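**Q** pasting a predicted model and its sequence here:
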Amino acid sequence: MNQPTLSDRNFDPIADHFTDKVYGGLKGDIRLAVLKKDLSQAINTLISEQNRPLRILDIGAGLAQISIELADMGHEVTINDISINMLNKAKESITESTLLESIRWLACPYQQLADKLQGEYDLILCHALLEWLATPADIIAFFQQWLSPTGKLSLCFYNPASFIYRNLVMGNFNVLNNPNYKADNKRSLTPNNPVSYEEVSMWLEQAGFTIESVSGLRVFHDYSPLKRGGHTNPNAVVEMEVRYSTQEPFKWLGRYLHILAKYER
């Protein structure tokens, strides 16, 4: 029997739905809070070392909130996504025309970036892209090619262990007992082919990357259907999510994992 041909996921048809589910509400606030906390020290270190604005590449950027903020700080930013609709939404979030024009926008699959990029990048952001690629291991070579020797890789991806744990907590044993279960990819944002931390860390280490830190995004929020006590205070939830994002064993329960790595040439 022929196997179905896998392809990279493009969110053009459900850009509005994607924006609401991923970036909207408390989930989006938690995501940004943890990523910004993780990235702040790394970015400050890079600025101190380079003593110049950083060259930043954001692959599969979606709304590109973090890279747009970095562009507003004066850094040289290139933003890429396979979805033109997502890039248009990112552009709509910018009110200053000079900032909009300072950013380089590239709408294409990351595999087509080679002819459009120049030089190396001090920081490569790749958030929530890995799990939607047909052949996720291939992107590691892209990081090798375009990350500078002193640069940092910020890689955030869906944690398949969280899918199992959440369905255990919710009592969805039928899902876990069905080896052929697949999410409805017309609107679902649960990837059908996620990769584990063990796989990703192996790919990175075999390619010469050193993992410097790992954090979990949404380590408890999604597992709490009954909202009471501190769960009724969004600011308190974000504060606790940030606090436990790097603590063992809680970080490994994150719906997403965030790796910061450097490339040892």
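**A** Yep, it's here.

**Q** okay, CA-based contacts and neighbour counts for the rest of this
**A** Will do.

**Q** and the lengthiest strand in the chain, which residues are buried?
**A** Across the chain, the longest stretch assigned as strand under DSSP state E is strand 147-158. By 16 or more other C-alpha atoms under 10 Å, the buried positions in strand 147-158 come out as L147, S148, G151, K152, L153, S154, L155, C156, F157, Y158.

**Q** take this one as well and set it beside the first:
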Amino acid sequence: MSAEDRIFDGLADKFADSLYGKPRGALRLALLDALLPRTLHLAGQPALDVGGGLGQMSVWLAERGHPVTLAEPSAEMLARARESLGCRRATLLQAPLQALPERAPGPWPLIVCHAVLEWLAEPREAIRILADLLAPGGQLSLMVFNRDALRFSNIIKGNLTKALDDRLAGTGKRRRLTPISPLTHTEVVAWLAEAGLVVEHVAGIRVFHDYLREREPDATTLAQLLELEHRYCDVEPHWRLGRYLLYSVTKPGGSTGE
């Protein structure tokens, strides 16, 4: 693990309240709930949840019959994940992504790595590690923070000089949750191909919500917004401005879903 990587000890409450306690968190989880069964072959295979944070995806997988290993470097986040998982079948590891070749080598038929790479100093190397952990024929669900969406959002907010200077990344030194390594689609696709992985599907997560003037819409508006997000999340050109980009990826060889 690089000393520059962002670890979230001391920020569990902020994550729970400002992300998952708000409509944007509900939209993110609802979209994943619809997209993952449609874009992955889920057959109860063992799953590795990399940087699993508060444990939402591990709970989702465990409830669908997957034996889950959740790896998370933050002790505080891992404790919250343990509470969320309760008695569900799961193994918890306090470990960063870079330690997983030793701590959880697999090979894994299913890996989930959501909103992790943008907090690492070396996201390209992280993709190589994930590829090595993945079994031939295995699947990777990779979600990254979209640099192009961050630029667009800054322009809408009037941060024109910041956008012109391309000063989009966060510093990782304060409590603000602006990623230190927001990524472009071009970068991600190139690095996945470089690692020998194949992109099967791409979707945008929160294509519209994060550009609204009203960030906490009422229930009726939120329902309409969710319908629009579902309808256009993987339709050109809309998905390209999702706040996150969700990739369904496979490793050639073997038989997917085993």
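**A** Arrived safely, thanks for sending. Just so we're clear, the structure is a prediction, and the values are computed from it rather than from any experiment.

**Q** relative to the second structure, what is the average displacement of the longest strand of the first structure?
**A** Mean deviation of strand 147-158 of the first structure from its aligned counterpart in the second structure after superposition (mean C-alpha distance after the TM-score superposition for the first structure): 0.9 Å.

**Q** show me how far that strand is from its chain's centre.
**A** Computed by C-alpha atoms, centre = their mean, to the nearest Å, the chain-centroid distance of strand 147-158 of the first structure equals 11 Å.

**Q** in the second structure, what range does the very next helix or strand once past that strand match?
**A** Later in the chain than strand 147-158 of the first structure, the nearest helix or strand by DSSP states H and E is helix 160-170. Mapping helix 160-170 of the first structure onto the second structure (TM-score structural alignment) gives residues 147-157.

**Q** what number of residues lie near the closest residue to A169 of the second structure other than its chain neighbours?
**A** Computed as C-alpha to C-alpha, 6 or more residues apart in numbering, the closest residue to A169 of the second structure that is not its neighbour in sequence is I180, at 4.9 Å. Applying other C-alpha atoms under 10 Å, we find 20 residues neighbouring I180 of the second structure.

**Q** residues in contact with I180 of the second structure?
**A** Applying C-alpha atoms under 8 Å, 6 or more residues apart in numbering to I180 of the second structure gives the contacts R6, E118, W119, L120, A121, A169, G170, T171, G172.

**Q** give me the element the residue lying farthest from the centre of the second structure is part of.
**A** Distance from the centre of the second structure peaks at T161, with 28.6 Å (C-alpha atoms, centre = their mean). Here T161 of the second structure, judged by DSSP H and E, is contained in helix 160-164.

**Q** next one: that helix to chain centre, how far?
**A** Counting by C-alpha atoms, centre = their mean, helix 160-164 of the second structure comes out at 26 Å from the chain centroid.

**Q** what does that helix contact?
**A** For helix 160-164 of the second structure, contacts defined as C-alpha under 8 Å, 6+ apart pick out R151, N154, I155, L168.

**Q** the same query, at a cut-off of 6 Å, please.
**A** R151 (C-alpha atoms under 6 Å, 6 or more residues apart in numbering).

**Q** onto which residues of the first structure does the following helix or strand past it map?
**A** Next helix or strand after helix 160-164 of the second structure toward the C-terminus (DSSP H and E): helix 185-194. The alignment of helix 185-194 of the second structure onto the first structure (TM-score structural alignment) covers residues 197-206.

**Q** show me how far the matching stretch is from its chain's centre.
**A** 16 Å.

**Q** buried residues in it, which are they?
**A** Buried residues in stretch 197-206 of the first structure (16+ other C-alpha under 10 Å): Y197, V200, S201, W203, L204.

**Q** which position in the second structure pairs with F18 of the first structure?
**A** Per TM-score structural alignment, the equivalent position to F18 of the first structure in the second structure is F15.

**Q** number of nearby residues for S2 of the second structure?
**A** Other residues close to S2 of the second structure by other C-alpha under 10 Å number 10.

**Q** and it, what is it in contact with?
**A** Neighbours of S2 of the second structure in contact, by C-alpha under 6 Å, 6+ apart: none.

**Q** where does it land in three-state SS?
**A** Taken by DSSP: H, G, I helix; E, B strand; the rest coil, the conformation at S2 of the second structure corresponds to coil.

**Q** for E214 of the second structure, same thing?
**A** coil.

**Q** distance of it relative to D17 of the second structure?
**A** Using C-alpha to C-alpha, to the nearest Å, one obtains 18 Å as the distance from E214 of the second structure to D17 of the second structure.

**Q** swap in D132 of the second structure?
**A** D132 of the second structure is 35 Å from D17 of the second structure, by C-alpha to C-alpha.

**Q** more neighbours, those two?
**A** D132 (18 against 12).

**Q** secondary structure element for whichever residue in the first structure pairs up with the more buried one?
**A** When the first structure is aligned by TM-score structural alignment, D132 of the second structure is paired with Q145. Per DSSP H and E: Q145 of the first structure is located in helix 139-146.

**Q** ok, the alignment partner in the first structure of P67 of the second structure - contacts?
**A** Under the alignment (TM-score structural alignment), P67 of the second structure maps onto E76 of the first structure. By C-alpha under 6 Å, 6+ apart, the contact set of E76 of the first structure is R55.
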